[in-house]
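Peer 1: When you get a sec, could you give me coordinates for this:
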Amino acid sequence: MSTWRDIILADFREPVPPLSLVADPDHLLLDEILLSSLKDIQVEFIQYGDPVAFRYLFESRYRKVLEERTLRLLVQVNDVPLEQMPYDLLQMGRKLTYRMQTIFPKLSPQVVKQLDARDLDDLYAVYGQYQGSASHGETCDFILRRVFKVAYDMIDDETELVKYLLSKHYRQKQYPEVIESYLIEQLQRKKELNKLPLAELVKSPSFFYSYLQNQWIEYLQTLQEQPMASKEVGLQDGIYGKGKTHPFADEDVYRLLDNLFIEGYLKPVEGINSEHLPQWTHVGLVTDPSLDHKNRLAGLMANLKEKLQAIGNYRDWMNVVPLYGEIKDLILYTNLDQDENILGEVKAIEAGLDAQFELWMIRNYGNLQNLPYLPRPVMLHQVPHYIASKRHAKAAMVVLDGMSYVQWVQIRKYLQTKSFTFEEQSVFAWAPSITSISRQALFYGEMPVYFPHTLGTTRKEEAAWKLFWENHDVFKAYTGYEKSLGRKEGAYQSPDSLQKPSLKVLGLVIDTIDNLVHTALQGQHGLYSELKLWLEKGYLTGLLADLINKGFEVYLTSDHGNKESRGIGRIPEGVLAETRGERVRIYKDKMLRDKAAAAYSSMAWPGPGLPEDVHILLAKSGEAFIQEGENVVSHGGISLEEVVVPFIHITSNNNLKRF
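Peer 2: This next block holds a predicted model:
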């Protein structure tokens, strides 16, 4: 079956010239499948951005091989017209242009260009059936109905709205802003809906789940007041008025609730007597805590297994990692791994997951660095670009160095008790997952290949951070950076950088978790306990509240995660390795790296996005280059826990109303 990608790939049939300069204003080339297809036919892809950085990369890596015709290179050009590219490149290469309007001429280009690649696939499949005009409204209507399968004219009461939103938010389906706004406008015309906070409910998963949690508590309380009428089915005439079925009494709704409670989107309610309530409500009640935990763990593992069978692209891993984090957090919280049967099943799932993720990383990780950062970032170095695109009056990026998704689940549960809400995403850290590479990429806003001279240190982070924002029209005097936060004992004290009211952008590094990781003698159980004590001291909640009260939009992320591993023995190489980590070793000489890879249980990592003279040796999943038999919590590898990290927009929920 043909796709829109075939139109582009037709220009790369043999013979392919060495250099192709491609104007791509709609970012059509930034598609995981297309980039993989180009890679399969030995066409390398780079982007033309900063002229100085591009020239360095081109001269050091590509000019010679292009002149020798031993490589084929595609350069994507967005920010300047092709005619303004450097003269020597124009002389060497052919010029191509791809536009969305060429592929979908009957639709509004302003709407279509906001769709991601998966949506373009679905649109291309039904585009031949379109009979409307190129107007904004008709294009939005067609895409909503035929691409996103939303029959919005059928959403005419609260029950239908809740069913639709449950489906949208649980499946983490994001619409382009222009289409989302069109949908909200159409729903606001419905008499039964126009008193609800539709914009917030449609746009924000966290708002919707908070709203649903409040409604769930009210529903249970109402059921308790009418036990005889509610024992079998649930309350039919609900708080919305006589003759109207409460959304939770709708069979389609309460079937969808199970996974929300299992996966932690909704919290079971304490203090409700389940004796006179329908059986289906019990998943949302605290009845027998010990049995509830076991049942929830079984549900989480079943859901994880199901998701792992359907892995296709990076988004699927982004959907898996929160579920995996919930499983690990539940085990650490309840000590369920003391049961040998449960421990064995969890270890088997973890081993299978790590093997599957490692294989996926080897095949696909190199394509991620070229994907767009909108509508959401994919890799860590894109996070500053994403924040800059929001044009906040004041923005703060708080980096919890070393935080994996497992620790984020623990932190999130604590922050929820302190009136914070979140919009959760995840991003891929840089591999190898060590601070000097991945955190630097975050503060540079660049791939590591562009900062080869500081790859082993973080001393240039502040200068890189301020330069990034200066290039985005924020003067250095208005940009702050501070690291090594969260170490002091006692109550929270505002960082020095927050004492400057003129600051518009802040980058803050809290290295508490990374320090706890490297001193975790009792493994992840010990780390869990130490993190709990640190959270209770109030530094993080104090900092977040301080930032929000001073008008900052607050984003929380991590430079890498961590993994508990067992030692396989040290590699006795002395000074031959430039970096000797517990799960990674870095060499300047490829032959030395390959020799070590052949001699020890390890893997040679190809190093996409790294300088050419950096050669990586990684420990295998669950293993570390330390004394044989010792346990350690560390990082540097390419396991899911180390690579896919949280990226969170944090807000206060003081303004959340009960509707």
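Peer 1: alpha carbons only for contacts and neighbour counts from here, please
Peer 2: Will do.
Peer 1: what's the span of stretch 585-592, first residue to last?
Peer 2: Distance across stretch 585-592, first residue to last, is 11 Å (Cα to Cα, to the nearest Å).
Peer 1: Off-centre distance for that stretch?
Peer 2: 31 Å (Cα atoms, centre = their mean, to the nearest Å).
Peer 1: go on, stretch 443-453?
Peer 2: Its chain's average C-alpha position is 21 Å from that of stretch 443-453, according to Cα atoms, centre = their mean.
Peer 1: what separates the residue most central in space within the chain from Asn194, distance-wise?
Peer 2: Nearest residue to the geometric centre of the chain (Cα atoms, centre = their mean): Ser426, 1.6 Å. Computed as Cα to Cα, the Ser426 to Asn194 distance reads 33 Å.
Peer 1: one more to line up against the first:
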Amino acid sequence: MNWQEYISIKLNLHENANKIILDKTGLIKSDAFISHLKSNNKNFYISRSILEILKILNRNENAIIITDLPLVSLPSSVQQKSELIVFNYSDLPFNLPSQFYERLTIDEIIKSLEYIVHKNIKIDILKKYTIKDILNEASKFSLNAHYSWHLEMLAELLNQEINYNSILQIGYSFGYLNYLAWLTHQKPKDELLEKVDSNVSQYILSDKLKNAFYEPLSTFKTVDKIRNYIKSQQKQKIALICFDGMGVAEWFLLKDYLKQGNFSFNERFVFSMIPSNTLISRSAIFYGNLETVYNLSYSNEEKELNEYFENYFVKFYRQEDHLDHKNLLGVDFVCIIYNIFDDIAHNTQLPPDNKNKNIYFINVRNYLEKSKILNSINTLVKNKYHIYICSDHGCVVARGNNQKIDKWLQDQYCKRACIVKNDELIQNLNHLDCDRIEIPFDNTRLVLLAKNRTMFDSDKKIGITHGGITVEEIVVPFIEVNA
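Peer 2: Take a look at the predicted model:
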């Protein structure tokens, strides 16, 4: 029996009757318990007003009504029409003292309950554990369970027909898996990595990814739609925080750091441009025009954002700038650029036989713990900004392929990709063993892509870089922050 079923039985939720649960713990309102109610087809509501509760009761639906309203606020007419249940910490499983649960967050309570149930730890043994012991073991158990679940989900996704929506799902699952592998000291099998890369590259190289650009704005799938989407939301005060080089795994590192701020997040994942380099992909966020960004030699992001949001007073900040109430006075649109992921990636030294980003993850975590990013976001929240977090591209561990593209052929160049003119000379250039793809909506130029997880460099070189078409590089987060 899981902990959700234990609570359901204790509260007689299988009974077909009106019940109002005054949740003093937050656990009944948690996603984990709500999912349990949904899977058991329970008719339930989460309500925060007396009027709403009365309307539900008058419909005679035999509903479960979950609320955090104080008992004294409920009129007798409400109490007469339903069974009233006050759910306290003392009602949680295993008869542990209320003080044990009161010190924990909802997430910690859920992890602890899942660990205790799964391990079938007896109450007399459990009482010998300290809170710290239980939390440590519960956290390990939860991470390993998530790792196993995402392995299964990824395998299932890879056996389905590939399209751009499934690639975004694969990118999310694979990125989270890499993050969990680092935390749990596990290593995804090489065969899994190869299958992910093979399935994704086949789809992209067949030129089908351009279909993602036609998505409506409400469900946009590419970074060039970010500014249009933000403008369509018509918020009075806006903050756009762009983290250069933040892929899915990196987002989970940042998210873990931000948990100190007690935020929640609306997450979606979108595609960078190809090649996945800063000049093109980050410019696409601020210019919103593909034809323009593929012809840039220099990006003026501040000018573009000011012109597009002409009715806002826009101010740009860099990661070294201090943010406080004074320098935000009169500013309608704050834009902050952080280069920490990209800078640390390019400067992380890897041993010759390295295949993962673990050393880089450690470097990023160490930086975040000493950074002022959380302070800046808290300042924006206090000053009533609606906050969006985005990225231009991710990164990947790549080895040199001992190939070189002559400078006179290059329009734009990065370690894993090069834009060249699509002419007869390039068509007959057979000495380069690389993949080729047309630039979206521009058949006059090609992107030459280093194959698999390689880069155009000496075969003795290994490093963390970007520009290619792995999901680690082209699937990036777009986040709305809820205070």
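Peer 1: Would you pull the TM-score for this pair?
Peer 2: Scored against TM-score structural alignment, normalised by the length of structure 2, the superposed chains reach a TM-score of 0.73; 403 aligned residues with a Cα RMSD of 3.8 Å.
Peer 1: Tell me the residue in structure 2 aligned with the residue nearest to the centre of structure 1.
Peer 2: Under the alignment (TM-score structural alignment), Ser426 of structure 1 maps onto Phe269 of structure 2.
Peer 1: dump the residue contacts of that match.
Peer 2: Phe269 of structure 2 makes contacts with 168, 172, 221, 475-478, as judged by Cα atoms under 8 Å, 6 or more residues apart in numbering.
Peer 1: now, the most widely separated pair of those residues?
Peer 2: Tyr172 and Lys221 (13.3 Å; Cα to Cα).
Peer 1: For Ser601 of structure 1, see how far away the equivalent of Val334 of structure 2 over in structure 1 is.
Peer 2: Aligned by TM-score structural alignment, Val334 of structure 2 pairs with Leu506 of structure 1. Taking Cα to Cα as the measure, Leu506 of structure 1 falls 42 Å from Ser601 of structure 1.
Peer 1: who has more neighbours, these two?
Peer 2: Leu506 (22 against 15; other Cα atoms under 10 Å).
Peer 1: Can you tell me the SS state at the more buried one?
Peer 2: strand (DSSP: H, G, I helix; E, B strand; the rest coil).
Peer 1: Would you check how far apart it and Glu641 of structure 1 are?
Peer 2: For Leu506 of structure 1, the distance to Glu641 of structure 1 - Cα to Cα - is 27 Å.
Peer 1: With Trp605 of structure 1 instead?
Peer 2: For Trp605 of structure 1, the distance to Glu641 of structure 1 - Cα to Cα - is 17 Å.
Peer 1: isn't there a helix covering the match of Ser426 of structure 1?
Peer 2: No. Read with three-state DSSP, Phe269 of structure 2 is strand and lies in no helix.
Peer 1: so what's it closest to, chain neighbours aside?
Peer 2: Nearest non-adjacent residue to Phe269 of structure 2, counting by Cα to Cα, 6 or more residues apart in numbering: Pro477, 4.5 Å away.
Peer 1: So Pro384 of structure 1 versus Arg391 of structure 1, what's the distance?
Peer 2: For Pro384 of structure 1, the distance to Arg391 of structure 1 - Cα to Cα - is 11 Å.
Peer 1: circling back: now the contacts of Phe269 of structure 2 as CSV including secondary structure, neighbour count and distance to Gln410 of structure 2?
Peer 2: As requested, those are exported to CSV (DSSP: H, G, I helix; E, B strand; the rest coil; neighbours: other Cα atoms under 10 Å; distance: Cα to Cα, whole Å):
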residue, secondary structure, neighbour count, distance to Gln410 of structure 2
Leu168, helix, 21, 30
Tyr172, helix, 24, 32
Lys221, coil, 25, 29
Val475, strand, 33, 26
Val476, strand, 31, 27
Pro477, strand, 27, 30
Phe478, strand, 25, 31
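Peer 1: of all these, which comes closest to Asn452 of structure 2?
Peer 2: Out of the contacts of Phe269 of structure 2, the member with the shortest distance to Asn452 of structure 2 (by Cα to Cα) is Val475, at 16.3 Å.
Peer 1: residue in structure 1 matching the closest one?
Peer 2: Match for Val475 of structure 2 (TM-score structural alignment): Val644.
Peer 1: residues near Thr139 of structure 1, how many?
Peer 2: 21.
Peer 1: can you pull out the strands in the stretch 51-200 of structure 2?
Peer 2: Secondary structure of the stretch 51-200 of structure 2 (DSSP state E, counting those that start in this stretch): strands at 64-67, 83-87.
Peer 1: Determine the longest helix present in structure 1.
Peer 2: Looking across structure 1 with DSSP state H, the single longest helix is helix 340-368.
Peer 1: so the helix or strand following that one matches what in structure 2?
Peer 2: Next in sequence after helix 340-368 of structure 1, counting helices and strands by DSSP states H and E, comes helix 383-389. Mapping helix 383-389 of structure 1 onto structure 2 (TM-score structural alignment) gives residues 226-232.
Peer 1: What's the average distance for that stretch when superposed on structure 1?
Peer 2: Mean deviation of stretch 226-232 of structure 2 from its aligned counterpart in structure 1 after superposition (mean Cα distance after the TM-score superposition for structure 1): 1.3 Å.
Peer 1: Now that stretch: buried residues?
Peer 2: 226-228, 230 (16 or more other Cα atoms under 10 Å).
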